[in-house]
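**Q** Sharing a model that was predicted from the sequence below.
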Amino acid sequence: MSSIHFFRLLILVSLLLATLPGFAQEANQIRGRVIDHRTQEGIANANVLIQGTLRGAATDENGHFIISNVPAKEVIVLVIKHMGYAEATKSLKRAQAGWENVEIALVQTALRVVNEVVVMAERSNEAYLQNALRSNPDGGGRILRDLPGVQAVARAFVAFDPVIRGMKEEQINVTIDGIKVEPACHGRMDPATAYVDMAELDAMTITKGPFEVAGLGAGLGGRIDFAKLRPVYQDQNALRLTGVAGVSYNSVTAGDKEHLRLGMSTTRLGAQVQFSRHVGDNYQSSRSEVPYSAFENRHLDAMLGVRLAKHHELRLAHYRSDGEDTGYPALPMDTRDHKARLYGFDYIASNGPLAVAQFYLKVYHNNISHVMDNLNRPAAMMREMTVLGETETTGGDVAAEWRFAQSDFKVGLNIWRVFATARRDMLTKSTGMRMSSLMWPDVTMNSAAAFAELGHDFNAAWRITAGTRVANVESRAAALSPQFLAFHQFSNADLAETDIDANVRLKYHAKPHWTMTLSLGRGVRPAGHKERYGWYTINQFDSYDYIGDPRLKAEKNVAVDLALHYQAEKIQLRVQPYYNRLQDYITGDVREGLSPQSMGARGVKIYTNLGSARISGVDVDLNWQLPAHLTLFSNFSFAEGRDLEREAPLPEIPPLSTLTGLRYVSPGNLFWLQCETRAARRQDKIAPFAGENETPGFTVYHLRGGVRLGNSLQLQSGIENLTDVFYHEHLDRNDIPQPGRNFYVKSVLHF
């Protein structure tokens, strides 16, 4: 689709939407606050919904919420939910100009979750996330493929590297509770999602595009943050113990997963410990077993929260992940061992001195190690190869926010330091010759950034938000080889640069059901340590060895995003076209005459900057409550990338894909049934120069269901890939097939 056709489509869609009934009617709002019954403190991230509709809002850090486009009813009933509190309702009689200063007090109760996956979705208050979570009952990384505008590259059966609108890897920021995680594998077989079990999460926050400046910012193309569970406190001065245990089985891997969560809470202390283990053999495609795809992963998380005083809280967290003998069918090597240790400290305060409404301090540190070898592969009979990678990341954030009658202002600092090293050892059996080389030569990168964001409400309909971020990034390599220096013909590869991000968002609550948000943003992404200093690192997308270049320029993106959101009593529709114009896009350029060093590599490329490129597309999401307790849900995503220098498609752009289904929930929520289909169009807009091949389209069907037995036990089961279709995803490496027909069962017990 050309840019001219894209904007014609955008204008046509906008005109059609604007003509729908109710577009020019007057809107009402409900403004209020959710508080703790005992402490009278605001409760953050509570979910406030209008009963019988899809309309609602999540509370901010101080418990405030705004619900726009309230239905024209004489009585409105609000339903308020938050993990660790009893569900509450509040009836409001019709007010001509809306409701102001509505206050709802929640009473703490035992931590009892009907379905941890659904709770995560409810906390997000996003229908599309609810649908994706129900379609992934084990909370695996495949959930990313069911979200509009989001895709994923399978690094193994349990590790999925996120892609946002065609932006990937270092172009987007992926964090765990705001913690920067740097993969230790030279081929990025251990993205941040490898160290997260989705069943542990409290929420998932997704920013699509360079429209966030706080913390690490949104980078070039967006940000995903996986938020773990938070401490729960009690209303009365008594000790309360809770627990959740679950087990599941999947036939396609003959694998099982077990998880256990224990909680302890008092009025001032809240602690949670969770353990999960996921094991599977080589999975089955519809045609045969996929070799070297077995896995074993374990996660152990602990979090302690302490209420120091009113409006003051400390949180200490330790997350650890271990894996052994994880196979990569797309690679000539497997993971022998990987370890991740994450440590976090948070201090949160509200209503502080100097009229600070919210103050936040975070400090974190993590170590990741990753060992790969080919000892289980036939090639090891001729040459053994082992690659050891290690990263160490330390960082922190500090931010303060002020709120006024119609404005809010936030300022903060973000710093981080990354150390990365990777070594390759080879042994040739026939000669006994050993060879060792540094693929990442003890690289250190430091960043210090300051950010500010201002928001202003002109009235109940119009709001503007503007933010900027200035970052200074320094990098150096302590162990550069003479070969690397000679190749680039310089003696010093240390460098520093200053990058500036900025965005502005204009939001309009149209009348009465529409919200429109126009976002303009500029994102800058400095080259990563692999792109600057890598030495013959294999890229499994095109099977080339890559050499870094310290002189790479930072990638830049100027983005436009228009979000049109329609929300009535029974229907929720979001249409979101976007356009990205990229400068100095980082890619690989073939260098003839150089011999590869990695097994299976077909040549050598050096990282370089393109002049310009573009990525444009549209995301659509629909959620419609039908009669007879039925819900229709559907989303689709389309993206097109163009290399404007070569006049050719950009590589690794996902094809048009869709998730559509019908769900029935019985009265009283005793059981539910769901049928769904996931489909992707044939991807023939490819980049042959990058080693990309066409991918056939596919359509797969799934059946799912669940039943609640009393207040403590829930059972789920289903059939995935019902017709046993043979297919593969375009972004996955080497055309590795996806799993065939899979039967699964899952049980969760609360005690």
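**A** Great, that's in hand.

**Q** only C-alpha atoms for contact and neighbour calcs from this point on.
**A** Will do.

**Q** Does residue 357 touch residue 404 like I think?
**A** No. Here residue 357 does not reach residue 404: they are 9.3 Å apart, not a contact under CA atoms under 8 Å.

**Q** who has more neighbours, these two?
**A** Comparing residue 357 with residue 404 by other CA atoms under 10 Å, the one with more neighbours is residue 357, at 20 against 10.

**Q** Can you tell me how far that one is from residue 402?
**A** To residue 402, residue 357 is 5 Å away according to CA to CA, to the nearest Å.

**Q** repeat for residue 307
**A** For residue 307 relative to residue 402 (CA to CA), the value is 22 Å.

**Q** okay, now the nearest residue to residue 221 once chain neighbours are set aside: neighbour count?
**A** Distances taken as CA to CA, 6 or more residues apart in numbering put residue 209 closest to residue 221, at 4.5 Å, once the chain neighbours are dropped. Residue 209 has 29 neighbours, counted by other CA under 10 Å.

**Q** repeat for the one 3 residues further on
**A** By other CA under 10 Å, the residues close to residue 212 number 26.

**Q** who's in contact with the closest residue to it other than its chain neighbours?
**A** Leaving aside its chain neighbours, residue 212 sits nearest to residue 218 (5.2 Å; criterion: CA to CA, 6+ apart). Neighbour list for residue 218: 172-173, 207, 209-212, 523 [criterion: CA atoms under 8 Å, 6 or more residues apart in numbering].

**Q** can we see that at 10 Å?
**A** 171-174, 206-212, 224, 501, 523-525 (CA atoms under 10 Å, 6 or more residues apart in numbering).

**Q** The structure to be compared is supplied as follows:
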Amino acid sequence: MPRPPAQLRALPLALAASFAAPVHAHDILQEVVVTAPAMAAPLTVITNPRAPRQPAPAHDGADYLKNIPGFAVIRKGGTDGDPVFRGMAASRLGILLDGEMILGGCGMRMDPPTAYVFPEAFDRITVLKGPQTVKYGPGNSAGVVLFEREPKVRKGFSADAEGSLLAGSFGRNDQVLKADVGNESYYGEITGTHSHSQDYKDGSGRQVHSRYDRWSVNGAIGLTPDENTRLELSFAKSDGHAAYADRSMDGTAFDRTNVGLKFEKLRISPLLARLEGQIYRNYVDHVMDNYSLRTAAGMQMVSNPDRETQGGRMAATLELSPRSALETGIDFQTNDHTLRKASGTAVTGYDELARSPDMRFRTWGVFSELTHELNAAHRLIGGARLDWNEAEDQRSGKTTSGRSDKDTLKAGFLRWESALAPTTTVYAGLGHSERAADYWERTKAPDATSSTMTGSASTFFLKPERTTQLDVGVIHAAGPLRGSASLFYARHKDFIQIRQINAFATDALNIDATTYGLEGDLSYALGRFWKTWTTLAWVHGENDSTGRPLSQIPPLEARLGTGYDDKTWSAGALLRVVQGQKRYDAGYGNVVGQDIGASAGFAIVSLNAGYRPRKGLLVTAGVDNLFNRTYAEFISRSGAMVGGFTQTTRVNEPGRTLWLKANIALN
């Protein structure tokens, strides 16, 4: 019997994927402008972050993810929005950078993990939907996003470089340069990025407090003594500042330092197909104040949290039989968060103050994931995970000060996939995930009565959140037609919800909830050069404990596009249509924000064009929000009073935006 299609087979020694060459720059420059990445395999979306796209090329991780069906972004200013997938935000969505976990420091989510992601520094972005894997840490009930690099496979010595330049409205300018060198035995690579923008204007011409400036340097040195072995030392450094339209402070430092060591060995024996190990350290030093990027409305204040994350992972892949492969391993993570702050005349010397530890986390986990081909057309994938999680409250003056909370977290899934025909795959999976409360949920102050949040009560002890979810779907690709649909239904027990008490305080509580929805994409090639496509995303949420709508659920969204590409000239148009959201629960939400009321629907038109004058050079241009529409996303944060700016109900999206980008490959 014939083996199943490639999209259905995942028996590792497709493990060699870790050593496979990424898409080369010249290949990227031959691609049509990317508008909406489609599902490539069951519950999996893979996209190239350096390929040109519409709307304007992304400057951070959340900005890139919002173009994948099912994602939305909570806007706070010009950068550092929080990604939301299927209505689930923050710790429910795992974000890994080259297999490493990074967590922000700000207690008000100025710096979510994607704030430290510069998409063009990576070779591939992979989205794994739902609790349908156990390999990437605990609590990822919504899914996992992997930002990944891959060194090239070389035959002899070579040196390459590629880069891009972007200019756009509101003073936007980006620069990216990537260079690498190596042969069969060693390699080195380095990537530098810089992104800058002034305050943008909404469709009504109102300026939004949103300027930012960000830079990063990422590098790696690797040894490959043979084609089956790799030892890599990696590093990263980044910083910047950003203005926020949704609060009384701005981010004046986003200093991240990273170092990691990774080892991989393939084809060790007929049984042991792969052995890998990884350790890393991520340190984030974040500063926010109310005077550097704006005129202070009262007393000057500064807050300087930091977070050190150390982690590691060891895993082995065993080929148990020609039809069965097992990946099993252990991982760990430690998290230490501290804070120092000052006000009035003391702000000038805040960096000399001692840091006060406020919370510590420790997690150890074991996991196993098995892939078994039942026959040529069907396979089963299943996994189980067990984690031991401990949180320690190191704050002073709280009812829980000095106490620890220990949780044992369980996760597992089973998925069936079937090739009904060479062109069609269907699947169904049932998954369960448990998530302990995170830093932001544990640090709420339910009895605070002033802006200093001096209350002693604490939300440190919360029940772990438990999600059980059914995912089903289909993928079809035949000739000019390609499409996919994925549907989910989830029950959330002890779902952690955030409630706004007053202008200065929120608390956290456990509820029961239900969510369900779908994502779909469909494309059709009209001859050699033309292509049309459409996507749809919808999610519905219910608070089962109160009978009210579940908060912070994005409305129905559809995108329709058409494009032309003859490999020299390209052009495209995009229509994004979002329904108004009438289902809300005012004052309730997540650690990022709470519902503030209904929102209106909107439709946005964007255009793009590209020209390839020669191999290795691509120039693209576009206009986003062509008709200069004034609009805001339902889940975006409330506009704050900022001196010199007009306060709006929500932080509005940018008005008409022009951009021009050049991609250049040198080798």
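**A** Okay, I see it. Because the structure is predicted, anything quoted here is derived from the model rather than measured.

**Q** Once they're superposed, tell me the TM-score.
**A** TM-score for the superposed chains, counting by TM-score structural alignment, normalised by the length of structure 2: 0.88, backed by 633 aligned residues with a CA RMSD of 3.3 Å.

**Q** Between residue 357 and residue 402 of structure 1, which contacts overlap?
**A** What both residue 357 of structure 1 and residue 402 touch, as defined by CA under 10 Å, 6+ apart, is the set 351, 408-410.

**Q** ends of stretch 119-131 of structure 1, how far apart?
**A** 12 Å.

**Q** Now do the helices in structure 1.
**A** 3-18, 116-124, 127-134, 482-488, 529-533 (DSSP state H).

**Q** Rebuild those helices as a markdown table, extending it with mean neighbour count and distance to residue 582 of structure 1.
**A** Converted to a markdown table, the helices of structure 1 look like this (neighbours: other CA atoms under 10 Å; distance: least, CA to CA, whole Å):
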| stretch | mean neighbour count | distance to residue 582 of structure 1 |
| --- | --- | --- |
| helix 3-18 | 14 | 14 |
| helix 116-124 | 22 | 31 |
| helix 127-134 | 22 | 28 |
| helix 482-488 | 12 | 26 |
| helix 529-533 | 26 | 18 |
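
**Q** closest to residue 476 of structure 1 out of those?
**A** Nearest to residue 476 of structure 1 among these is helix 529-533 (8.8 Å), distances taken as CA to CA.

**Q** Give me the mean deviation of that closest one from structure 2.
**A** Superposed on structure 2, helix 529-533 of structure 1 shows a mean distance of 2.3 Å to its aligned residues (mean CA distance after the TM-score superposition for structure 1).

**Q** Name the residues that touch that helix?
**A** By CA under 10 Å, 6+ apart, helix 529-533 of structure 1 touches 170, 186-187, 418-421, 439-445, 475-477, 480, 484, 493, 526-527, 536-537, 546-553, 586-588, 606-608.

**Q** hmm, 8 Å instead?
**A** Outside helix 529-533 of structure 1, the residues that reach it (CA under 8 Å, 6+ apart) are 186, 420, 440-441, 443, 445, 475, 477, 547-552, 607.

**Q** Restricted to strands, list those residues.
**A** In this view, the contacts of helix 529-533 of structure 1 that belong to strands under DSSP state E are 420, 440-441, 443, 445, 475, 477, 547, 607.

**Q** which one of those has the most neighbours?
**A** That'd be residue 440 among those, by other CA under 10 Å, with 29 neighbours.

**Q** how far away is it from residue 421 of structure 1?
**A** With CA to CA as the criterion, residue 440 of structure 1 and residue 421 of structure 1 are 5 Å apart.

**Q** for residue 332 of structure 1, same thing?
**A** 21 Å.

**Q** More neighbours: those two, which one.
**A** residue 421 (25 against 22).

**Q** And that one, what's its match in structure 2?
**A** For residue 421 of structure 1, the aligned residue in structure 2 is residue 338 (criterion: TM-score structural alignment).

**Q** Could you pull up the residues touching its match?
**A** 305-307, 355-359.

**Q** what about structure 1, which of the residues you listed hold up?
**A** Comparing those with structure 1 on both residues aligned by TM-score structural alignment, their matches' CA atoms under 8 Å, the contacts found in both are 305-307, 355-359.

**Q** who touches the residue most central in space within structure 1 in this structure?
**A** The centroid of structure 1 falls nearest to residue 224 when counting by CA atoms, centre = their mean (3.4 Å). Listed by CA under 8 Å, 6+ apart, the contact set of residue 224 of structure 1 reads 172-175, 204-207.

**Q** try 7 Å this time
**A** The neighbours of residue 224 of structure 1, taking CA atoms under 7 Å, 6 or more residues apart in numbering as the test, are 173-175, 205-207.

**Q** Considering those, which possesses the most neighbours?
**A** residue 174 (27 neighbours).

**Q** Could you find the counterpart of that one in structure 2?
**A** Checking TM-score structural alignment: residue 174 of structure 1 goes with residue 95.

**Q** thought that match was touching residue 144?
**A** Yes. Counting by CA atoms under 7 Å, residue 95 of structure 2 touches residue 144, with 6.1 Å between them.
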